[in-house]
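Q: prediction below, plus the sequence it came from.
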Amino acid sequence: MGIQPRESQVIAGSQTLIKKVELVRFMIEALNSLDYKETAMCLERESGIHLHSQRVKLFMEQIIKGEWDESLSTLPSIESIDEKSVESASAAILQHKLSKACIEKNFAEVSNTLKNQIAPLCKNDKHLMARYLLNRSHSKESLGEIMPNLRNILSRQMIPERRLANLVDRALLDEKYTHIPSKTLQILKGHFDEVWFVQFSHNGKYLASSSRDYRVVIWEVNEATHEVSLMRVLRGHSKAVSYMSWSPDDTQLLTCGQNERVRRWNILSGELLREYFIWGTGTFSCTWTPKGDCVLAGLADHTIIVWSLEGKEMHRLEEPHVSSWTSDLAIKSNGVIITAFDLDSILLFGHEKRKLLEVEDGEVLTFCLSEDGDFLLVSLLNEEIQLWNIGLEQPVIVKTFEGHKRQKFIVRTCFGGKGQGFVASGSEDTQVYVWDRASGEIIRKLEGHSRTVTCVSWNPTNPSMLASASDDGTIRIWG
């Protein structure tokens, strides 16, 4: 029979980075912090592992009671403590003791602490006493502030508060950032002019791109290798194609342009199924109803038209007193239409027409609806991107994203990544910008394009895949 390892040496993790004793202590501290006291005590009894040793418990009790001199005596006797930790913890305790005495105007205690306790510590450091005296009037640490400080200094003897929760937070954050695209995997060259729009299908199997060259290209994503290859080219437009929308089942695609009619395609066969247009006006945007049984288009005359798939006009929504075109279109799952009709506002068309939100100090260029339909990413003329929570009774801005460049052209944004936890945007400085959706911080600047990045699209089923379109005529796949 082999020799059994000591309990303190038993490995708990697969990477030999954490021992069983450490993990159990982390769990006990986590249970206590969540107020599961009885469960924590049960774990201590069953494992025979205690959160703190008897000497550490005594030390903590002395600190809590304000028994500073007693805690200084107990400190060196704590198991496995090194000289440097004793010095750092002693300094923290004496600083706190000195501050308390100053606040209470106990000058005898101040004199005794400086002369008999702090001075001996400072005999080898002429500047240390000056720092004590300089800081004593400014340090007003409460017990709740000194205890975390001591836990950090004595981290081997005292488990820091919420240690397990913080480790899990860090691990989840590392995992979240692991999937963020960071390099060019492929450069797709299927167009002969500026590429203005790019969009993945809902199932992530296809990518559509449209260009100033009148062409729409369908690309196929290999599910095994994740490589993107040209599937077919859709020809039929006679002007630039600047907007597209996938059908709910991803078998069809709507395409349109500023001076073009809406076209509906079967992407599997490449067949043009139907054209939708109103004489004398161009289209700026197009989309589908949630069931895919109707087609919508935003026209240049401030009108939204709803057609049946066969081309019969079903509804006409007008806003004649605005000063801008009908911008992007989106439809929530309940059938409510979202559009930007005017320069500074976004409207809802449902059972009744109403203003959803109004921006200040900016003009709406484009917007993007989140997958759950509760958030709207609004790009403004002033280079600001606003994230609105529209799932509330009164929509509010929850975050703003800044840093990308936009002066002359329209550049589009998107949600993406794991849980749509990130925001990406094109930019006139040839880079793709990626922000953390929660913090608003820029976490990536993807370099590679040589001209303005006009549009970005994140693969909805592959959080590591991002596509960008550019005026340099290429599409880049990032991973």
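A: That came through fine.

Q: CA atoms for contacts and neighbours, from now on please.
A: Fine.

Q: which helix of the chain spans the most residues?
A: Ranked by residue count and defined by DSSP state H, the top helix of the chain is helix 83-103.

Q: next helix or strand past that one?
A: Following helix 83-103 in sequence order, the next helix or strand is helix 107-112 (DSSP states H and E).

Q: which elements pack onto that next one?
A: helix 83-103 (3 or more CA pairs under 8 Å, 6 or more residues apart in numbering; DSSP states H and E).

Q: before we move on, back to that, helices or strands up against the longest helix of the chain?
A: Using 3+ CA pairs under 8 Å, 6+ apart, the elements in contact with helix 83-103 are helix 68-74, helix 107-112, helix 126-136, helix 143-153.

Q: distance of the residue lying closest to residue 246 once chain neighbours are set aside relative to residue 207?
A: In space, and not counting its chain neighbours, residue 246 is closest to residue 253: 4.7 Å by CA to CA, 6 or more residues apart in numbering. Distance, residue 253 to residue 207, using CA to CA, to the nearest Å: 11 Å.

Q: now do the strands in the stretch 101-250 of the chain.
A: Applying DSSP state E, counting those that start in this stretch to the stretch 101-250 of the chain gives strands spanning 184-188, 195-200, 206-211, 216-221, 228-234, 243-246.

Q: residue 55 is nearest to which of those?
A: Residue 55 lies closest to strand 184-188 among those, at 56.5 Å (CA to CA).

Q: need the residues that contact the closest one.
A: The contact list for strand 184-188 (CA atoms under 8 Å, 6 or more residues apart in numbering) reads 227, 228, 448, 474, 475, 476, 477, 478, 479.

Q: of these, keep whichever come out buried.
A: Buried by 16 or more other CA atoms under 10 Å: 228, 474, 475, 476, 477, 478, 479, out of these.

Q: try this one side by side with the last:
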Amino acid sequence: MPLANGNGVGPSGSNGVMNGKGALARVNLPGHLLYEGSNVDREEFVRLLLQSLRDVGYIESAATLEAESGYSMEQPEVERFRGYVLDGKWSKAEAALTRLGIVDEESIWDAKFLINKQKYLELLEAQKTTTALHVLRTELAPSSPEPAQLHALSSLIMCTEPEDVRQRAGWDGASGQSRQQLLLDLHRFIPPSVMIPKRRFLTLLQQAHEDQLRRCIYHNTPSDSTPFSLFSDHMCDKDGFPGVTTTILLGHADEIWNVEWSHDGMFLASGSADKTAIIWYMGSDSRKWEAHLILQEHPFAVHSLAWSLDDSMLLTGSEHFIKLWDAKTGTCLRTLDEHTETITALSWLPDGSGFISGALDRKIIQWDTEGRKKLSWGLSDLRITDLAVTPDLSRVVTIGMQAPSSSESSTRGARGNGTPGDHSTSNSGGNPSSGNGIMATEHRCIVYHFSTRQVESSVKLDGELTSVKISQDSQYALINHAPDEIHLWDLRLGRLARKFTGQRQGRHIIQSCFGGIDGTFVASGSEDGNVYVWHRDTGLLLEVLAGHEDGSVNSVAWNPKNERMFASCADDHSIRIWEAPTRETNIDAPRHTHYSVSYSAKGKGKTRQVDGDVEDATGMASSSSATLL
């Protein structure tokens, strides 16, 4: 026997509506699922359709569907409740709560508190102080979940002007959107089957779109510019992925250990074992690179780099020295020598108040924008090999080796002594070998709360830790972990989220990065001379990019303004710029091998060597080059 479709009736209480030819009969369908074998409830589906049709203005169509299906979008009590809240009928709104399916006593108290808070603020705004005080004492105080919140509300009594009330309460007033916001806040107490969340169908569609983007392993375009069709799933091909070397930058005389992009994506800084840093300028055409400045005056190899937020200054780390440079002129503004061992990390603070440094001497030091010492965090438990500040300035993530006892310290060397090529992890005091008197080393990741400088968490990890980067949403820390792993840590949940494998790392300091739209890729160098790229959310290895010669690829940095470009630097003294293929690009080599790029345009088709004289920090002319493939 066919089942009825529900207990709802048409808007007039009849079993149908008039359509010019008579009343529409209710359609009776068997079962309660939308399709046989599906798990979608038909009533929920139809009620969401009714909500969507009314939202976009198809009122008669909604009425027809309601009559044919026998389902009502919501009970009349729900619509009346909305009206009570939007019209400011607070007593009636309170009384209606129990009729909306709220059975938990605590939830009822919390919902009443929100309603009375709105009533209280509106009375203060209307300068009805006596009535507001009565509400505070007899209605808010008995239901206040927190004394501190009640105290903050009571302090508003002293406001003499409506604008003061709105400003101090962070509230936009009775004539603003506060009542609509109150309805949204009350939604969490009312069962969604009783009061359907606002625009629920649209929310489901947006969630489906976001899930498709996450599943698309080569997705690399902004979500707001990505076409979204209801007729087919989203899927990108490889065309948007930067897998082609378009430029090789030559200028350093020894291994290049680090590269960092400026925030505007127009400049690239590189640090080398040849005791120099070079600032490269890309220009408006990514194939017109030039060496903008050569920063000399370093007594040792340059291993740490950091751009100021406005890109006007560059920090370089060379052993225990920090140099602060004017990135436009190449003038060394200040040399800092507060650290006593190798500086392994430099990071400008996201609020623009200065920068922070970490070193093997266990010190974490905060500096102002002019390089004056502001604050020392004291001695960490770690000989710090790297640190990173979360973009929301809530945490500082440090990695390194547990500090040795005094009896051990004399047997352990610091990283490098200025000898070109000395960038192995063993010189950082880690990976001690047996039989030489060095004790086993414990490696840890310690997370500090930035404002209090207190330890939030400390995790012991097996294997050496050489690099840490933070995702733009401040949720994930990417940690290079020898041997041969990169770990993705969820800082909010305090657990390992994923491992990335395939690259080679056991002897050298290798630095990885997030890249692409919303940090959807993870890229890393490797001791086998290749660049490895994974899909962050699945851990799938997407590309192994060859091109660098023998030796390690030491660092990879993604352009912050161009999701289709990143740079890599290596022991072969070169920097490679990787970009997405264009119509001019011809890939005539097998996948995952060196890409040979040619151009069909006039005057192109061969490798061009661009040589030129640039000024170094002393004003002397120096030669550098950029090879364009």
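A: Structure's in. What do you need? What you see is a predicted model; the values in this text were computed from it and never measured.

Q: circling back: got JSON lines for the strands of the stretch 101-250 of the first structure, with distance to residue 266 of the first structure too?
A: Formatted as JSON lines, the strands of the stretch 101-250 of the first structure follow (distance: least, CA to CA, whole Å):
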{"stretch": "strand 184-188", "distance to residue 266 of the first structure": "22"}
{"stretch": "strand 195-200", "distance to residue 266 of the first structure": "16"}
{"stretch": "strand 206-211", "distance to residue 266 of the first structure": "12"}
{"stretch": "strand 216-221", "distance to residue 266 of the first structure": "11"}
{"stretch": "strand 228-234", "distance to residue 266 of the first structure": "10"}
{"stretch": "strand 243-246", "distance to residue 266 of the first structure": "10"}
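
Q: out of those, nearest to residue 149 of the first structure?
A: When those are compared by CA to CA, strand 184-188 sits nearest residue 149 of the first structure, at 44.6 Å.

Q: give me the contacts around stretch 528-537 of the second structure.
A: 214, 217-218, 500, 502-504, 519-526, 540-553, 556, 568, 570.

Q: hmm, try it at 6 Å
A: Applying CA atoms under 6 Å, 6 or more residues apart in numbering, the contact partners of stretch 528-537 of the second structure are 217, 520-525, 540-546, 548, 550-553.

Q: so it corresponds to what in the first structure?
A: Aligned using TM-score structural alignment, stretch 528-537 of the second structure spans residues 429-438 in the first structure.

Q: distance from that stretch to the middle of the chain?
A: With CA atoms, centre = their mean, to the nearest Å as the basis, stretch 429-438 of the first structure stands 11 Å off its chain's centre.

Q: and that stretch, what's buried?
A: 430, 431, 432, 433, 434, 435, 436, 437.

Q: got it, and stretch 281-288 of the first structure?
A: 282, 283, 284, 285, 286, 287, 288.

Q: and the helices and strands packed on helix 83-103 of the first structure as TSV, adding distance to residue 92 of the first structure and mean neighbour count?
A: Output for these, formatted as TSV (distance: least, CA to CA, whole Å; neighbours: other CA atoms under 10 Å):
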stretch	distance to residue 92 of the first structure	mean neighbour count
helix 68-74	11	16
helix 107-112	15	14
helix 126-136	10	14
helix 143-153	7	16
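
Q: what is the aligned counterpart of residue 464 of the second structure in the first structure?
A: So, by TM-score structural alignment, residue 464 of the second structure is matched to residue 363.

Q: on that earlier part again, of the helices and strands packed on helix 83-103 of the first structure, which approaches residue 346 of the first structure most closely?
A: Ranking these by proximity to residue 346 of the first structure (CA to CA) places helix 143-153 first, at 47.6 Å.

Q: which bit of the second structure covers that closest one?
A: Under TM-score structural alignment, helix 143-153 of the first structure has no counterpart anywhere in the second structure.

Q: ok, now stretch 100-115 of the first structure?
A: Counting by TM-score structural alignment, stretch 100-115 of the first structure lines up with no residues of the second structure.

Q: try stretch 284-301 of the first structure
A: Residues 344-361 of the second structure are where stretch 284-301 of the first structure lands when matched by TM-score structural alignment.

Q: and that stretch, end to end?
A: With CA to CA as the measure, stretch 344-361 of the second structure spans 10 Å from end to end.

Q: quick one: the strands in the stretch 301-450 of the second structure?
A: Using DSSP E, counting those that start in this stretch, the strands found in the stretch 301-450 of the second structure span residues 304-307, 313-318, 321-326, 332-336, 343-348, 355-359, 363-367, 373-379, 382-389, 395-402, 443-449.

Q: quick one: closest of the ones you listed to residue 236 of the second structure.
A: strand 382-389 (32.1 Å).

Q: fine by me, we can end here.
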